[in-house]
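Can you look at this prediction? I've put the sequence above it.
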Amino acid sequence: MRAALLHSAREEAGQLIADARRDAVAVIAGARAQSEALLREARLQGEAQGARDAEAALAQARREARSELLRAKAQACDDLHRRVVDHVRNLRWEETYPAVRDRLTQRARRILGSGATVADHPHGGVVGTAPGRATDLSLDAMAARALDRAGAEIESLWKT
């Protein structure tokens, strides 16, 4: 009887070990499948995040490039304005300037009336005043107006 019980216990132990091995193989296979699925998901999320990060970096680079371009355009416009004003101011030293000044004085009086007060501007040209009205025919103001009128032409410089 003892031998039979021992034999039965061994068979049962063998069966339990075999069942445990099958369960272990199934658990390991499930764990591998789950880890592979998690790895795939993590990879997909990483790729998606990388794509979002790349798009954000690209958008930031575009904003910075646009900002730099706008700064360069503004600097070029400022330089052009300064050079034009300097050039126009130098007209004061030309021998034809007194005639230009006289025409500007006449224009100020046409705009404001014959009773207008007309005075020389420190940088050339004239300014006129009348009760409640004024006109600026200084060389600086005329250069600024000419640049404003040439705005579209100046803007075309950026497109070539």
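That came through, no problem.

When you work out contacts or count neighbours from here on, use the C-alpha atoms and nothing else.
OK.

Show me where the protein has its strands.
117-120, 125-130, 133-138 (DSSP state E).

So for His81, which of those sits nearest?
Between His81 and the strands of the chain, the tightest spacing by Cα to Cα is seen for strand 133-138, at 15.0 Å.

try it against this one:
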Amino acid sequence: MGEIHAELARRVTERASELYGADPSIAAGLTARARALLGPEAQTSGHPAGGIRAVAADRLVDLGVPALAVRALESHGAAVEALWRR
């Protein structure tokens, strides 16, 4: 299942990247989320693969497309695993 999971993660990340690139308002939403997590002093920058990175003091928030895609996939782990077993 490792190869299947890796391929699914690649596809989810690819599609998320396409959606991110097609909608500039997503960056604003991610910036707002980063500041909500770290505070208004958070310094944000673009993630090389799309999305946002934010830093405040010694804390870092990775809201880059790859990290968000993996988190989304992991949050639906049981449902995704059930698809493999069909």
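Received, thanks. Source: prediction; values computed, not measured.

Just want the most central residue of structure 1.
Arg63 (2.9 Å; Cα atoms, centre = their mean).

Quick check: the gap between it and Arg101 of structure 1.
48 Å (Cα to Cα, to the nearest Å).

List of residues touching the longest helix anywhere in structure 2?
For structure 2, the helix with the greatest residue count under DSSP state H is helix 2-22. Helix 2-22 of structure 2 has contacts (Cα atoms under 8 Å, 6 or more residues apart in numbering) with Ile26, Ala27, Ala49, Gly50, Gly51, Val65, Pro66, Ala69, Val70, Leu73.

when you align them, which residue in structure 1 goes with the third one?
The alignment partner of Ala49 of structure 2 in structure 1, by TM-score structural alignment, is His123.

what about the aligned residue in structure 1 for Glu74 of structure 2, neighbour count?
In structure 1, Glu74 of structure 2 lines up with Asp148, judged by TM-score structural alignment. Per other Cα atoms under 10 Å, the neighbour tally for Asp148 of structure 1 reads 13.

And the one 10 residues further on, by the same measure?
Other residues lying near Trp158 of structure 1 total 9 when counted by other Cα under 10 Å.

if I pick it, what's in contact with it?
With Cα under 8 Å, 6+ apart, Trp158 of structure 1 has these contacts: Lys73.

which residue in structure 2 lines up with it?
Trp158 of structure 1 maps onto Trp84 in structure 2, by TM-score structural alignment.

Structure 1: helices as residue ranges?
2-89, 97-112, 139-149, 151-156.

Can you say which of these is nearest to Thr129 of structure 1?
Of these, nearest to Thr129 of structure 1 by Cα to Cα is helix 97-112, at 7.1 Å.
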